[in-house]
Structure formats: structure tokens, C-alpha cells
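Chemist: need the 3D shape of this:
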Amino acid sequence: MDKNKPKILVIGSANMDMVIGTDHFPVPGETIMGGQFSLIPGGKGANQAVAAARLGGDVCFITQLGTDIFGDQNLENFKREGIDTSFIKQNPDQPSGVALITVDKSGENTIIVAPGANHSLSVAEIAAASEPFQQADMVLIQLEVPLPVVMEACQKAFGLGKRVILNPAPAMDLPESLFRFLYLITPNETEAEFLTGIKVIGEASAYQAASRLRNKGVQRIIITMGAVGAFLFTDTFQGIIPTTKVEVKDTTAAGDTFCGALAVALGNGKNIQEAVAFALKAATLSVQRFGAQTSIPYLEEL
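Modeler: Below is the predicted model:
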């Protein structure tokens, strides 16, 4: 354990991504010829854990894998990245999670996830993980694991005075009681609309959506807005922090890279505007590359 690195606890999913490039997405009933096929480690939790580790965090990851080849490969991969795997369980009764991803020529993607062992992650496993919660500078969580696990983790972290970042992806209905446990929430435009009913199409609507989330009890809101940058809402600052325009190859891990980078920057003591700028820089690097974890940059690249 590195005393100089911020301690980031990530709770979430781990998948194996099966990725096919294509000129355009098929419509229902259509078969098209795709391009290259790739097998790339993914899952929102795993991507965010890898991003935090590569960008300077001391990361502990809590997830569930199958006892199959994908589970073994993911576990080895986490160890290679320097992630603490003490609280990762391999479940003999469930397959590892997989995601089927198509990426079109503009870099946009469609994703279908079969969660497998991710949906067996239990409240008991969170309750048993006392040490990583107590040591964490930041706790990072998403919604590809069961909602009771999310609730338990957020409540436990909040009770210990820890700062919780919730990346509310994929979008789903959340209990109102969850919001007060959060230090920060990071929806994209689609997720912000799902949570607030306000379509986010620019700064004014982003402000309205963020205000509604603030009224639910979250003190700080970041709405990621793709090539525009990110809209930050705190008690002292409301506005867009811009990003650099680049040629986009694949957006698959952009949001996850952003969240992992954000957790590290805040854990390092940066103020929230500096942390968002750092996270945008990391995400911008990631969209210029193909794949999920294969696209996540290292600290020295920033």
C-alpha cells in the first residue's frame, strides 16, 4: 500500500467486453458484416478501478466474477494493474459478466450487458468489507450491481464520513433516500434526463437538471456532456468546464475514465474545478483509442 497515493474504494461490475466495429448499427432484422472483433476487459466498476489505478490511486475493488476463463482473466488483469483484489469473490454458480458492444465509424456505441456474477454481489459482502471502507479517501460506485448493494455501500461510507461518488449508470429509478449519502453524482445527459425529467441540451437545461438533483439532497453535481465538456454545479460554481476537441474513435470508456480520474484528483486534495479539468483531460485521451480498458490512459500521459 502506497501512503502517498489517495485510497480509492471502487464497488461495481466487471465484464468481458466482446467488441465489433461496424460502419453503421444494424436495424432490427438486418444482418451486416462487421470489422475487427476484440475481447477486452470491461464493466463500469472494473473500468473505473483501472482508471483510478493508472491515474495515481491506491485502489481496492469489490466485485464478483465467475470461476470461468473470463473471471480468471479479469482477476489476473486487476492484479497486473496493482489493484487490491482481496475482496473480489469468484462465484462457482454464476458466469462472469459479459458485454456485447458494437462501435460505429463515428465512435458511437451500443452495448448489451449480461451481468452474470455481478448481480450476485451481496449486501453481506459490503458489510464484511470494513477495512477498505475505513481506509478510503473516496468511494466510487455505479449501478451495474444490485441496488441494495449500492444503498448499503453508500450508507456505510456516509456513516464513516467518507466521500461517495455515484456514477448513476446505467440509468434507473433510485430511492430518494439514497441522494443524501452522496458527496457527488456524475450523470451524463441521458442519465440526468432520466433522473430529473429535464432534457439536457445545453448549459441552461443542464443547470435546471442539476438544480433538481441538488433539491434531492446531492451537494455537488457533474453532468458530463461529451465533446462540450462537463457542467459543474456546486454552491459556489455553476457552469461548463470545457474539454479539448479531438478526433473520436470510441467513447466506450470515456465516462468511466472520467469518474476514476475524478476520484483520484479529489482524493489528492484538488478542488472540484481542478478535479473536473483533470478528469476531462483523461477522458479526452481515452476517446482517441479503441476499447474499454485498452483506452484508459496512464498518469504520465496526462
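
Chemist: alpha carbons only for contacts and neighbour counts from here, please
Modeler: OK.

Chemist: what are the ranges of the helices in the chain?
Modeler: For the chain, applying DSSP state H gives helices covering 44-54, 69-80, 123-128, 130-135, 147-159, 189-196, 203-216, 254-267, 272-286.

Chemist: format the ones you listed as JSON lines; extra columns: mean neighbour count and distance to residue 172.
Modeler: Listed next are these as JSON lines, based on neighbours: other CA atoms under 10 Å; distance: least, CA to CA, whole Å:
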{"stretch": "helix 44-54", "mean neighbour count": "30", "distance to residue 172": "15"}
{"stretch": "helix 69-80", "mean neighbour count": "16", "distance to residue 172": "26"}
{"stretch": "helix 123-128", "mean neighbour count": "14", "distance to residue 172": "19"}
{"stretch": "helix 130-135", "mean neighbour count": "16", "distance to residue 172": "25"}
{"stretch": "helix 147-159", "mean neighbour count": "19", "distance to residue 172": "10"}
{"stretch": "helix 189-196", "mean neighbour count": "20", "distance to residue 172": "7"}
{"stretch": "helix 203-216", "mean neighbour count": "19", "distance to residue 172": "14"}
{"stretch": "helix 254-267", "mean neighbour count": "28", "distance to residue 172": "17"}
{"stretch": "helix 272-286", "mean neighbour count": "23", "distance to residue 172": "24"}
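
Chemist: to check against the first, give me the structure of this:
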Amino acid sequence: MTGIVVVGSINADLNLRVERHPGPGETLIGADGSVTPGGKGANQAVAARRLGAEVRMVGAVGDDAHAGAALSLLKECGVGVGTVSTSPGTPTGLAVVTVDEHGENTIVVVPGANTTVDAAAVGAHAALLEDADIVVLQGEIPRSGIEAAARLCGGRVILNPAPVLELDAEVLHRADPLVVNEHEAGLVLGLLAPGKDVPEDAGDMLQALRRAGIGSLVLTLGGEGALVLPAGATEVVPVPASPVAAVDTTGAGDAFIGALAAHLLKSDDLVEAARFAARVGAFAVRSEGAQPSYPYMTDDLPGPVEASR
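Modeler: All right, here's what the predicted structure looks like:
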């Protein structure tokens, strides 16, 4: 098997710092601006690779000036990028990330070359996907590319449908685990059980997703940690977050998923993987940016979260 294959988006992030987020029609003066590598797929690949996993990236960039920036940390940390294509005449994906003084962000994404990662593009790497231990997927590429990757995967599928788009139930059911936040969980439940009421309680939402056919689930709760429902288990396990002062939450969820994948490559214990991922996510919010904030294997992570009783 070939370790982790991430099929997903690759962006350049334009990062802006503001005292607060502007209201409609309002103009504010920003404190800083920088361009860093991003994209949910690339973020997750870098996070897993920095933690020691063997990772390859399937995606696309444009033939513009942003392509080099978007690929820089993937290359630097040793993610395999020979399966990243260049789309002529198409811009590299761009995300405009605005971060306020409390570390909270808003993000606007222009997909660019990510729109070319469709079923045909993914199918060109069928042998790689069939041989992968884990394939990691998100929602920033076309539906056909996500579905093709899930169906070609010969190992475990980690699916993070962010943003949520309509996917075949068969593909959602392949997720092991499905990783969603509360908003995304409600939308996925609407896809699988249209017309059913969405529970307000996060734990009840996981149980509803289980009844709708999802075998294993992780529901992320930001600064409050996560809830985990492993395959075959009946009880939801809470995973508290490590208490840290957030500087920038951009890409913290992707750090969590990359760490989750890296841990699951070594151990099948989903709860322990989520505990490790929560510590990695906490590390990531302590500094600015997405990929630049991710830890290496040798970094000291925030104190371990307590095991839930």
C-alpha cells in the first residue's frame, strides 16, 4: 500500500489582518497582508506529511504566478506532487482569508484550477488510489472527482465534505470516518434523510447520521473539541480540546484531519486518533496562517486532552 493520498484543492491564500470584520458596505484598513499556500486538500496533505506520514497529492494548479506559492510547502515537506497537474490558461485557486484580532476568520474561495479535478482527472490516477491505505477527500473539487476517488480507493476513505455538496449516498456511506462540523452534519443528514428533522444536540446528530448509514463519524466542535462515534460503537465519545490562546484559526480543521489520517495510518483506534488530532489542531491556532502553522513530529504539542470517561 502507498500511505495517504489526498485528492483535493490547492490554493494560494491571500491573508489579511483586521481589528474586526467589516459590515456590509463598510471599508476597513487592514494591518497586514501576505500570500501563503493553502487549499483544504493541500493543507491536509502538509499536516499529515509533517507528522511523518507518506503522502501524495492529486490536484491541479494554474499556469500563473500563484502556482509556485501554492505548491511551495507541499514540495518543501516532501509531499509527492508528481500527480498534481497544471491547467493551462486557468488561474490557481485563490482564497481571501480575513482574520480579526480574536483569531476568527472569514474566507472567500475562488476555485480556479481546482474545478478541473473531475472524474477524468482523478481516474488518471486509478492505480495510485486503488493501492492507497487512506484516501482523504474534501468538498473543494467537483462532485465527480470526489465520487470517482471514493469509488477507486482500495483502502480507507476519510471524507470531509466541506463545503457540503450533493454526493451519492453510496459515497457518503464509504466514509470511515465522515468528518464534519455541526453545520455540515446537518446538511449531510439532509442529503441522506431528506425531510427528517435535524436534531439540535450534536450527539443526537451523530446518532441520526449513524441511522442514515454512516459507519464511523467525527464531529468537530472548534474550541470545544470533538465528538467521536467509532464503527460498531453505540456511545458517542467526547474529545475535549487542549486549552490554548487562539491567534489564527485558519486551517485548524485541516490540521485536525491531516493528523487524524496520519494517526489512523498507524493505528485503527479512531478515538485515540481524534485525541491526537485535537492536540495538533490546538497547536495550529497558536500562530498565523494555515500550512505554516502546522507542527512537525518533533514539535511539542499542547498538553494531551483528558481521556473521556
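
Chemist: TM-score for this pair?
Modeler: Superposed pair, TM-score by TM-score structural alignment, normalised by the length of the first structure: 0.92. Supporting alignment: 292 aligned residues with a CA RMSD of 1.7 Å.

Chemist: circling back to that earlier point, switch the helices of the first structure over to TSV; also include distance to residue 245 of the first structure.
Modeler: Shown next, in TSV, are the helices of the first structure (distance: least, CA to CA, whole Å):
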stretch	distance to residue 245 of the first structure
helix 44-54	21
helix 69-80	31
helix 123-128	40
helix 130-135	38
helix 147-159	34
helix 189-196	18
helix 203-216	18
helix 254-267	14
helix 272-286	8
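
Chemist: of these, which is nearest residue 239 of the first structure?
Modeler: For those, proximity to residue 239 of the first structure was assessed by CA to CA; helix 203-216 is nearest, at 7.1 Å.

Chemist: kindly calculate the angle that the closest one makes with helix 189-196.
Modeler: 40 degrees (axes from the mean of the first three to the mean of the last three CA atoms, to 10 degrees).

Chemist: of the helices of the first structure, which is nearest residue 183 of the first structure?
Modeler: Using CA to CA, the nearest of those to residue 183 of the first structure is helix 147-159, at 8.6 Å.

Chemist: just to revisit the earlier point, nearest to residue 29 of the first structure, out of the helices of the first structure?
Modeler: So among the helices of the first structure, helix 189-196 is nearest, using CA to CA, at 26.3 Å.

Chemist: burial count for residue 233 of the second structure?
Modeler: Per other CA atoms under 10 Å, the neighbour tally for residue 233 of the second structure reads 11.

Chemist: can you tell me how far it is from residue 160 of the second structure?
Modeler: 21 Å (CA to CA, to the nearest Å).

Chemist: now the closest residue to residue 201 of the first structure other than its chain neighbours: how far from residue 206 of the first structure?
Modeler: Leaving aside its sequence neighbours, residue 201 of the first structure sits nearest to residue 189 (CA to CA, 6 or more residues apart in numbering; 7.7 Å). Note on residue 189 of the first structure: its distance to residue 206 of the first structure, by CA to CA, is 8 Å.

Chemist: what residues are shared contacts of these two?
Modeler: Residues touching both residue 189 of the first structure and residue 206 (CA atoms under 8 Å, 6 or more residues apart in numbering): 200, 223.

Chemist: show me how far stretch 9-28 of the second structure is from its chain's centre.
Modeler: Averaging C-alpha positions (CA atoms, centre = their mean, to the nearest Å) puts stretch 9-28 of the second structure 21 Å from its chain's average.

Chemist: which part of the first structure matches it?
Modeler: Using TM-score structural alignment, stretch 9-28 of the second structure corresponds to residues 13-32 of the first structure.
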